[in-house]
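1. A predicted structure for the sequence below; I have some questions about it.
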Amino acid sequence: MSFGIIYYTFVLLFAGLTYASFEGRLPKIHRLQHLTVFGFSLISEWPLPVIGLKIALIIFASMLGVFKGIVPQIFYIIDLLTMIGLVVIFVDAYEARRAIEQAIQLYSGSKELPTFKSETFWQRMVNPRFIPQDVVYYSNISYATHEEANSANKVAFEQVNFMSLDVYARKQPSDVKPVLLFIHGGEWIRGDKGAPYPLIRHMAESGWVVVSTNYRLAPTSKYPNQLIDVKRALRWIKTHIAAFGGDPQFIAVAGDDAGGQIAAAMAFTQNDPKYQPNFEKTDTSVKACVLINAITDLLDENKFWDMNIGEDFCQNVAGLKVKDESFLKEHSPLHLIKKDSVPFLVFHGDRDTFVPFKASGHFVEEFKKVSKSEIQFIPIPGGHHVYHLFSSPRSHYQAIGVEEWLNHIRHDMMADNDKSAE
């Protein structure tokens, strides 16, 4: 009887999450939204492991005689329908392959991404535990100076621990490699550089040197300290990354969610002394920026958000008493676009109900109106807010797309430099 209750609970839980993964609505209670978003993404990115778990539970329940009676049979039917829905979700995830292939075909040499028939697809892309074997990482390297660490300690002792980064690289790099700086998300108040983003490991395996950085979190540390910290991490990269095989002359930045806002703000405010206290003369320029489900508009004049993002940011992240529209404009990537901005690549899951999908499309449209630089927008079919956190077809296809685009940007820049030198 006790296992029957466990089985019924799992049936209802996964049936609800599977349905919600299609529907995508968030609960109105803010504290439940983060758990719900994670649940959406878990189901949509790992449908096959969930199906495997359900089959095991069905077999075990059958052996224990759980399915005797009408009510258990109803639950069994619900379970079968849920598994059909999970298969549909899996096929839907495969559509990301087509989206990425179409997006990169102009500069990738018609590269064909792994298909169902490929060993790579089954060994890597649907393997929730896949980790490249020829990548090493160096963890918890401090990027703060002695004075910066002391200043952080005065606010709260643990804050200095956030001023650190990890470096990922190939075990035996053959030559100097370009660098990708990745900034984690988490609404500026949570998250960690050690989150298992497949993008980080893929780029390192592909030959890039990847730096994943932490930054001090709100509300203990008020914004724009997060932006300043990441610029400090970039300062460290410019000075030290050559020791890890990285090329300080080509650094791209990427981020998701709030990390995307920081990455974009960093790209738009490079060498701005306002955000470089006591290192004003340090070069904080980057060559390109990649955004994933990023927050690009804090002012939200188009009312894409279901919440008052501006008021929340001002009060809970920046520590301001009231909503300050000029401050929001100053830190919204949408309002920082310049004619000579660096190239941008923008991803957004079309089922993201946490950060509005439409906001990214609007950012791309405005970028094209203002800047002469390249920008590419790749909607990810079926992607929820944290799809890219899981080792799944969507995240691996996206990682390939990032690699191809950044290599394309780097190739074009090198070609332009060669022409200028002639």
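-> Structure's in. What do you need?
2. contacts and neighbour counts: CA atoms only from here.
-> Will do.
3. quick one: the strands in the stretch 151-300 of the chain?
-> In the stretch 151-300 of the chain, the strands defined using DSSP state E, counting those that start in this stretch lie at 164-170, 177-183, 209-213, 246-256, 288-292.
4. including mean neighbour count and distance to Ala264, could those go into TSV?
-> Below are the strands of the stretch 151-300 of the chain laid out as TSV (neighbours: other C-alpha atoms under 10 Å; distance: least, C-alpha to C-alpha, whole Å):
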stretch	mean neighbour count	distance to Ala264
strand 164-170	24	19
strand 177-183	27	10
strand 209-213	28	15
strand 246-256	23	8
strand 288-292	27	7
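5. what's the closest of these to Leu86?
-> Among the strands of the stretch 151-300 of the chain, the nearest to Leu86 by C-alpha to C-alpha is strand 288-292 (24.5 Å).
6. same list (the strands of the stretch 151-300 of the chain) but as a markdown table, adding distance to Ala318.
-> Below are the strands of the stretch 151-300 of the chain laid out as a markdown table (distance: least, C-alpha to C-alpha, whole Å):
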| stretch | distance to Ala318 |
| --- | --- |
| strand 164-170 | 21 |
| strand 177-183 | 18 |
| strand 209-213 | 20 |
| strand 246-256 | 19 |
| strand 288-292 | 22 |
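7. and the comparison structure, right after this:
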Amino acid sequence: MTVVEHLLVSGIYFFLALMSIIGTASAIVQARRLYWAAPLYFFAAWLTGELALIHLLWQVALTAVLAFSGALDNGLAQLGLGLFALSWMGLVYLQIQAMDTQRILRRALRRGLGIDYRSSLSPERQRVLEDGVRASSWMKPFSMFREGVRVHSHISYADGGKRNLLDIYHPHESREGGYPVLLQVHGGGWMIGEKEQQAKPLMYHLAQRGWLCVAINYRLSPTAAFPAHIVDVKKAIAWVRDNISQYGGNPDFIAITGGSAGGHLSSLAALTPGLAEFQPGFEEADTSIQAAVPFYGVYDLIDRYEIRPEMSMEKMLSDKVMQCTREENPELWESSSPLAHVHEGAPPMFVIHGTHDTLVWVEEARTFVSAMQNASKQAVVYGELPGAQHAFEVFHSVRTDHTVNAVTDFLEWSHARWCDARD
């Protein structure tokens, strides 16, 4: 290796070490009042925190190769090695933190559902539950396909073209009484996103275990103004109720989930069955939901408790999503917030949020859960994950796969309770 090549390799190694320490620090430190820098911080923290062990492995492997080649014998490379060493300690911490997800969520489920909540399931359904996670899964974070699941793609549920299509993740094995249904609503700030992009770890996991999962598109802003988004979600629920039996699904049990904007829409749908203003032209349709699992959702669009005054969404919402100000249409802004619809008849709900969420602050979830627990007669479970960022469960990771297991527990419990009540 020539002197120039040696310096180039050392410089690249130092740069990668610097990027690594920045990413690791971003994942560990909770920083939120970042204004224009918030998206950059989010991406660094998100991709580092969820892929901590993978980052550690490639960085150690790179260091070993360079050490073997003698490229670590100058000052710049050794400074890079020092930065990497600090980063590795942080990555180990992040991996241990993610591994604690199982304990945290199991404790939340026991607190919300009862210590022996699994005993209410039949022996057959208890066998589909899992406690551990497989390295073969989280070491291939973007590999989603699972044996025994087939997908029916691009089925129209309303007249909105591409934005009113859905996909069905269909189990291979039959289930007595038909498959219970999970409806997935993607996020993306009400302005971007596709049905194929989110919640695949959860949907494939459930479909392997006898659930039928439906992922939908819906109209997006600024082309469409709220309440078009929730109207489409309601149309999808009505379509599932009327048509899902053709695919083996049970139209009488529909659970709903979604993250971010999808968390907002899924919780709003769960709390507003039959609300006429969200069901124009199909007011009589049954849009009730039997269980809900919102992830890192926005629950109060008007921020009535001033949780995020310095990082307000109001201008973006006014200009792009609501397309009116709060002063111009206070009733619409109020009705858009799930927090405004909390009531005693709400379905069982499992709210999941990360403490380090940069885009939707955890205090909003805490406020919503407190209101739900005070009002609802059904179970309200809250899983708050230390260190978790926004969108943490989009791909496989240790944290994602433990969360998927916990959500499966909750949905199986909710379905068993529903079956018992019906019988």
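-> Great, that's in hand. Please read these numbers as outputs of a predicted model, since none were measured by experiment.
8. just to revisit the earlier point, for Gly310 of the first structure, find the nearest of the strands of the stretch 151-300 of the first structure.
-> strand 246-256 (18.4 Å).
9. pull up the aligned stretch in the second structure for the closest one.
-> Using TM-score structural alignment, the residues of the second structure aligned to strand 246-256 of the first structure are 249-259.
10. that stretch vs the first structure, mean deviation?
-> Superposing on the first structure and averaging over aligned pairs (mean C-alpha distance after the TM-score superposition for the first structure), stretch 249-259 of the second structure comes out at 0.7 Å.
11. where in the second structure does the one helix or strand Phe363 of the first structure maps to fall?
-> For Phe363 of the first structure, the element it lies in under DSSP states H and E is helix 357-370. On the second structure, the counterpart of helix 357-370 of the first structure by TM-score structural alignment is residues 362-375.
12. residues in contact with the matching stretch?
-> Identification of contacts with stretch 362-375 of the second structure by C-alpha atoms under 8 Å, 6 or more residues apart in numbering yields 296-300, 307, 339, 342-344, 351, 353-356, 379-380, 382.
13. let's go with 6 Å and repeat that
-> 339, 343-344, 355, 380 (C-alpha atoms under 6 Å, 6 or more residues apart in numbering).
14. neighbour-wise, which one of the residues you listed leads?
-> Tallying neighbours with other C-alpha atoms under 10 Å puts Leu339 at the head of the contacts of stretch 362-375 of the second structure, with 27 neighbours.
15. need the counterpart of that residue in the first structure.
-> Using TM-score structural alignment, Leu339 of the second structure pairs with Leu334 in the first structure.
16. distance of Phe377 of the first structure from Glu45 of the first structure?
-> As for Phe377 of the first structure, its distance to Glu45 of the first structure is 21 Å (criterion: C-alpha to C-alpha, to the nearest Å).
17. what does Trp190 of the second structure align to in the first structure?
-> Under the alignment (TM-score structural alignment), Trp190 of the second structure maps onto Trp188.
18. with the second structure superposed, average distance for the helix holding Phe363 of the first structure?
-> Averaged out, helix 357-370 of the first structure is 1.2 Å away (mean C-alpha distance after the TM-score superposition for the first structure).
19. that helix vs strand 288-292, what angle?
-> Angle, helix 357-370 of the first structure to strand 288-292, by axes from the mean of the first three to the mean of the last three C-alpha atoms, to 10 degrees: 160 degrees.
20. and the helix or strand following helix 357-370 of the first structure, what does it pack against?
-> Reading on from helix 357-370 of the first structure to the C-terminus, the next helix or strand found by DSSP H and E is strand 375-380. Strand 375-380 of the first structure sits against strand 344-349, with contacts defined as 3 or more C-alpha pairs under 6 Å, 6 or more residues apart in numbering; DSSP states H and E.
21. what comes into contact with the strand it packs on?
-> Residues outside strand 344-349 of the first structure that contact it (C-alpha under 6 Å, 6+ apart): 289-293, 375-380, 383-384.
22. how about the residues you listed, which pair is most distant?
-> Farthest apart among the contacts of strand 344-349 of the first structure by C-alpha to C-alpha are Ile375 and His384. That separation is 22.3 Å.
23. how many residues are close by the equivalent of Asp272 of the first structure over in the second structure?
-> Aligned by TM-score structural alignment, Asp272 of the first structure pairs with Leu275 of the second structure. Using other C-alpha under 10 Å, Leu275 of the second structure has 14 neighbouring residues.
24. with Met313 of the second structure instead?
-> As a burial measure, Met313 of the second structure scores 15 neighbours (other C-alpha under 10 Å).
25. once you drop chain neighbours, what's closest to it?
-> Leu301 (7.8 Å; C-alpha to C-alpha, 6 or more residues apart in numbering).
26. could you measure from the aligned partner of that neighbour in the first structure over to Ala265 of the first structure?
-> In the first structure, the residue matched to Leu301 of the second structure (TM-score structural alignment) is Leu298. The gap separating Leu298 of the first structure from Ala265 of the first structure is 12 Å, by C-alpha to C-alpha.
27. the first structure: which residue goes with Gln208 of the second structure?
-> Checking TM-score structural alignment: Gln208 of the second structure goes with Glu205.
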